[in-house]
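Chemist: The following block contains a protein sequence and its predicted model.
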Amino acid sequence: MIKNPLNKIIASFSKKEKISIISQDKNEKLSEFINFQEVEKVYKELNSLIGLDNIKELVKEIKAFVIIDQKRKEKNLFTEPLVFHMIFSGSPGTGKTTVARILGKLFSSLHILDSGHIIEVERADLVGEFVGQTAQKVKSKVEEALGGILFIDEAYSLARGGKKDFGKEAIDTLVKAMEDHKNDFILILAGYKEEMEYFLMSNPGLKSRFPIYLEFRDYSIEQLMQIAEIIAQKRQYQITLEGKRALYNILLRNQLTNDNRNYGNAREVRNIIEKAIRKQALRLSNHHYLSKEDLIYLKADDFKRL
C-alpha cells in the first residue's frame, strides 16, 4: 500500500525513471558532504601538471574513500576517519609545494578539512634558540594550521644538530600535536628522499604516523620541454623549432653536468624561460617596427649563453 503521494507518483514511472530519481537523491545526499564542483576544479588543476601520476592516483583514491565511507554510514556500517599525514620526498622543483596547495583545496571540498588553507614553514619557524621557545613556536604554527595543512619543507633539518639543539624538541612537540589534534589538521613533511628516510628514523613513533609516502620523481627532459612550453604559453610566448632544439641542449647539458639532487627541475626551467624572455627583449629593443610575431617568438639566439 502506497501512503506517501510522492511514492505513488514514482510508482507510476518506468524502471529507468525510478533509477534516475533514486540516483539523483543519493547524489544530493553525497553533495551535502562533497563539493563535487570544487573537486572537479581540483582534478583539472592537478591534471594540468606534467607527470605526477602517483599523486593523481592518490587523489582518486581519497575521493573514492570519502564516497564509500559516506555510503557505509548510510548503511549503519562501521566507519573510522583515515589519517592523511604525508611524507613528500624528492628534489627541489618537482612540485611538492604546488601539490600540497592543491591537496588543501581537495580536502576542503571533501569536507575532510574545514578550510584547507596551508601554512608553509621551515626549521627557523619552529626551532627556538632558548629553552621553552621551541614548543611554543611549534604549538603556534599548529594552531595556525588547524582546519588546514601544516607543510614543513626540508623537514629533515629538524633532526640535525647536537645535544644542545632544540630540533628534537620540535619533533616531539609535533608528534604530540598530531595526537591531540588528530582530525583537525594534516601534517606534510617534505625534503630530499635520503634525508627524509634518515629523519623518520630519528623518532621511534614518527614513521608510523605518516601512512602516505609520496615520491616526487625528477622530470625527464621530454617532460621538462612540455613544462617549458606551458610556462611560455601562459606568458603568451611561443618557442620556435630552433629555440626548442637550443633549450633541449641546455636541459641535456644541465642533466649531464649537475648532480641530480641539485638540479632544479621545473623551477630551473622557469628560470631559463624568464632569462630567454629577457634576452628576446634585448634582441628586439633596437628595432623600430615589431610585428606581433616578433614579440611572441623565442628563438634559438634567446637561449644562447644561458
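Modeler: Good, I have the coordinates.
Chemist: going forward, measure contacts between C-alpha atoms and count neighbours the same way
Modeler: Will do.
Chemist: For Leu103, give me its contacts.
Modeler: Counting by Cα atoms under 8 Å, 6 or more residues apart in numbering, Leu103 touches Gly116.
Chemist: try 6 Å
Modeler: Shown in contact with Leu103 (Cα atoms under 6 Å, 6 or more residues apart in numbering): no residues.
Chemist: what's the helix or strand for it?
Modeler: helix 96-109 (DSSP states H and E).
Chemist: Using the three-state scheme, assign Glu120.
Modeler: strand (DSSP: H, G, I helix; E, B strand; the rest coil).
Chemist: What distance do you get for it to Ser89?
Modeler: According to Cα to Cα, to the nearest Å, Glu120 stands 16 Å off from Ser89.
Chemist: Also Gly161?
Modeler: Counting by Cα to Cα, the gap from Gly161 to Ser89 is 21 Å.
Chemist: which one of those two has more residues nearby?
Modeler: In terms of neighbours (other Cα atoms under 10 Å), Ser89 is the more surrounded of Gly161 and Ser89; the figures are 23 against 11.
Chemist: chain center to the host helix or strand of the more buried one: distance?
Modeler: Assigned by DSSP H and E, Ser89 belongs to strand 86-90. Remark: strand 86-90 is offset 10 Å from the chain centroid, using Cα atoms, centre = their mean, to the nearest Å.
Chemist: and that strand, what does it pack onto?
Modeler: Packing contacts for strand 86-90, counted by 3 or more Cα pairs under 6 Å, 6 or more residues apart in numbering; DSSP states H and E, involve strand 186-191, strand 212-216.
Chemist: one more time with 7 Å, if that's ok
Modeler: In terms of contacts (3 or more Cα pairs under 7 Å, 6 or more residues apart in numbering; DSSP states H and E), strand 86-90 is packed against strand 186-191, helix 193-200, strand 212-216.
Chemist: dropping in the other structure now:
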Amino acid sequence: MNGHDSSGTTNATRPSRQINVVLRSQEAYGTASTAQPLESDPLPSVKPLPSSDHYAEIQKELEPMVGMENVKALVYEIYALLYISRMRSEAGLFGGSHVYHMIFKGNPGTGKTTIARIVAKLFQKMGVLSKGHLIEVERADLVGEYIGHTAQKTRDLVRKALGGVLFVDEAYSLARGGEKDFGKEAIDTLVKAMEDNRNGFVLILAGYPAEIDDFLQTNPGLPSRFPIQIDFPDYTVDQLIQISELMAKDRDYILQPQTIFKLRQHLMLEKVATMFSFSNARYVRNTIEKAIRHQAVRLLGQYASGVPGKQELMSIRPEDLKWDGK
C-alpha cells in the first residue's frame, strides 16, 4: 500500500457520519418482550475481559495511515460491537450472530489490501476468527479450465482461508464471461461456502466502485450477503505528498522542498491525465523507489573517489525525480 497516514486516535474512535454500514444479524428477530428490566434488577456477574487492550495494537497500525477516516471509524465500530457483544453474552443477554462479509470499493493503491489484513488481525484478537490470516486471490486463482475444476479450486482456497479472511481482488471479473463462463461457478461456490461455513471465515470482495456495483447486480442474493460495504476514495494531491514524505522517511530519506514542489506539480497533472487508472499510493511508492535509484546513480557519479556526507546520502533532489518521457 499502500498509503500511510498521520491521523490521530480521535478520528479512529469517532464514528463517521459518512458511513452507511448495517450490521445485520443472521438470525431472525424473535418476539420482543414489552417488559423492561428495572435499573435495580441485578444482572448475572460478568467475567472480566482480558486486561490487554486488543484495539491498542490495531490502532497503532491505523494511526499512520493517511486519510481513510471512514475506514478507521468502521474498524472501531466493529471492535466496539465485538466487545459489547461479548459483554452481553457474559451478562446472560442475547449476543447475536452477525455477518462480517465485506465489500471494499476503491481504485488501485487506496489501501484495500492493507485494511483487509488489519481487519483479519482484529477478528483474530477478538475471537471471531481462529487464525486471522489473509488469503489474497484473483480470478485466475478461482476459475478453472473445465467443468468442475472451478468449484474444486474455489473450495480448496476457502479451505485454506478457514479461520481467516479470503480477499478476492477485482471480484467483478468473475461475472464478465457471461452465463457459460466458469466464473459464475466460482461465485456460486463462494456463496455456498458462506452458508456452509457461516462463522468459519470472512469473505471480502474488492475492486473498482462502478464494476463492483454492477457485479452485485448479477446475483440478487449477493448484496444482502455483504452487509459491510465501504468506499476507499482516491487520495488528494496533498495526501499523496504526505504519503511520499512518510515513505521516504521510513527509508531514511528526505525529500527536499524543491523535490516536493516538482512532485506536487507532476501529481496534479498525472491525476487528471490518468483519471480512471491512476494508482494512488502505489504510484507514489513506485516514484519514490525510482527516485532512490536515480539518487544512487547520481551520488556514485559525483563521489566516485570520495564519500558523500550523511545529509547528502539522505537527500532526494529534484533531478532524482524522473518519469518516462518527462
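Modeler: Right, received. Where do you want to start? Owing to the predicted nature of the structure, the values given are computational and were not obtained by experimental measurement.
Chemist: one step back: report the aligned residue range of structure 2 for the helix holding Leu103 of structure 1.
Modeler: Residues 112-125 of structure 2 are where helix 96-109 of structure 1 lands when matched by TM-score structural alignment.
Chemist: mean distance, the matching stretch to its aligned residues in structure 1?
Modeler: When structure 1 is overlaid, stretch 112-125 of structure 2 sits 0.7 Å from its aligned residues on average, using mean Cα distance after the TM-score superposition for structure 1.
Chemist: Aligned to Glu120 of structure 1, what sits in structure 2?
Modeler: Per TM-score structural alignment, Glu120 of structure 1 is aligned with Glu136.
Chemist: Dump the helices and strands packed on strand 86-90 of structure 1 to JSON lines, plus distance to Gln70 of structure 1 and mean neighbour count.
Modeler: Shown next, in JSON lines, are these (distance: least, Cα to Cα, whole Å; neighbours: other Cα atoms under 10 Å):
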{"stretch": "strand 186-191", "distance to Gln70 of structure 1": "20", "mean neighbour count": "24"}
{"stretch": "helix 193-200", "distance to Gln70 of structure 1": "33", "mean neighbour count": "17"}
{"stretch": "strand 212-216", "distance to Gln70 of structure 1": "21", "mean neighbour count": "18"}
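Chemist: Output the ones you listed in TSV; the columns should cover distance to Thr257 of structure 1.
Modeler: Converted to TSV, those look like this (distance: least, Cα to Cα, whole Å):
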stretch	distance to Thr257 of structure 1
strand 186-191	22
helix 193-200	21
strand 212-216	21
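Chemist: Which among the ones you listed is found nearest to Lys63 of structure 1?
Modeler: For Lys63 of structure 1, the closest of these is strand 212-216, at 15.0 Å, according to Cα to Cα.
Chemist: matching residues in structure 2 for the closest one?
Modeler: The aligned range for strand 212-216 of structure 1 is 228-232, by TM-score structural alignment.
Chemist: Check stretch 240-255 of structure 1 too.
Modeler: Alignment of stretch 240-255 of structure 1 against structure 2: residues 256-271, by TM-score structural alignment.
Chemist: could you say which helix or strand contains the counterpart of Glu274 of structure 1 in structure 2?
Modeler: Under the alignment (TM-score structural alignment), Glu274 of structure 1 pairs with Glu289 in structure 2. Assessed by DSSP H and E, Glu289 of structure 2 sits inside helix 280-302.
Chemist: of the helices and strands packed on strand 86-90 of structure 1, which approaches Tyr289 of structure 1 most closely?
Modeler: The nearest among these, by Cα to Cα, is strand 212-216 at 45.9 Å.
Chemist: And the contacts of the helix or strand just after that closest one?
Modeler: Scanning forward in sequence from strand 212-216 of structure 1, with DSSP H and E defining helices and strands, the next element found is helix 221-234. Helix 221-234 of structure 1 has contacts (Cα atoms under 7 Å, 6 or more residues apart in numbering) with 50, 238, 251, 266, 269-270, 273.
Chemist: Helix 221-234 of structure 1 vs structure 2, average offset?
Modeler: Averaged out, helix 221-234 of structure 1 is 0.5 Å away (mean Cα distance after the TM-score superposition for structure 1).
Chemist: buried stuff in that helix?
Modeler: 224-225, 227-232 (16 or more other Cα atoms under 10 Å).
Chemist: would TSV of those residues with distance to His288 of structure 1 be doable?
Modeler: Below are the buried residues of helix 221-234 of structure 1 laid out as TSV (distance: Cα to Cα, whole Å):
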residue	distance to His288 of structure 1
Leu224	35
Met225	32
Ile227	33
Ala228	29
Glu229	28
Ile230	30
Ile231	28
Ala232	24
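Chemist: Among the residues you listed, which pair sits farthest apart?
Modeler: Every pair of the buried residues of helix 221-234 of structure 1 checked by Cα to Cα; the farthest is Leu224 and Ala232, at 12.2 Å.
Chemist: Near the closest residue to Lys112 of structure 2 other than its chain neighbours, how many other residues are there?
Modeler: Leaving aside its chain neighbours, Lys112 of structure 2 sits nearest to Phe104 (6.5 Å; criterion: Cα to Cα, 6 or more residues apart in numbering). Using other Cα under 10 Å, Phe104 of structure 2 is surrounded by 25 other residues.
Chemist: Distance check, Phe104 of structure 2 against Leu174 of structure 2.
Modeler: For Phe104 of structure 2, the distance to Leu174 of structure 2 - Cα to Cα - is 16 Å.
Chemist: now Gln242 of structure 2
Modeler: For Gln242 of structure 2, the distance to Leu174 of structure 2 - Cα to Cα - is 36 Å.
Chemist: Next: Gln258 of structure 2.
Modeler: Distance, Gln258 of structure 2 to Leu174 of structure 2, by Cα to Cα: 46 Å.
Chemist: Of the two, give the one with the bigger neighbour count.
Modeler: Leu174 (22 against 13).
Chemist: Setting aside sequence neighbours, what's the nearest residue to that one?
Modeler: Leaving out its chain neighbours, the residue that sits closest to Leu174 of structure 2 by Cα to Cα, 6+ apart is Gly183, at 4.3 Å.
Chemist: do Phe199 of structure 1 as well
Modeler: Closest to Phe199 of structure 1 by Cα to Cα, 6+ apart is Tyr156, at 5.0 Å.
Chemist: quick check, the one you found in a helix?
Modeler: Yes: assessed by three-state DSSP, Tyr156 of structure 1 belongs to a helix.
Chemist: Aligned to it, what sits in structure 2?
Modeler: Aligned partner of Tyr156 of structure 1 by TM-score structural alignment: Tyr172.
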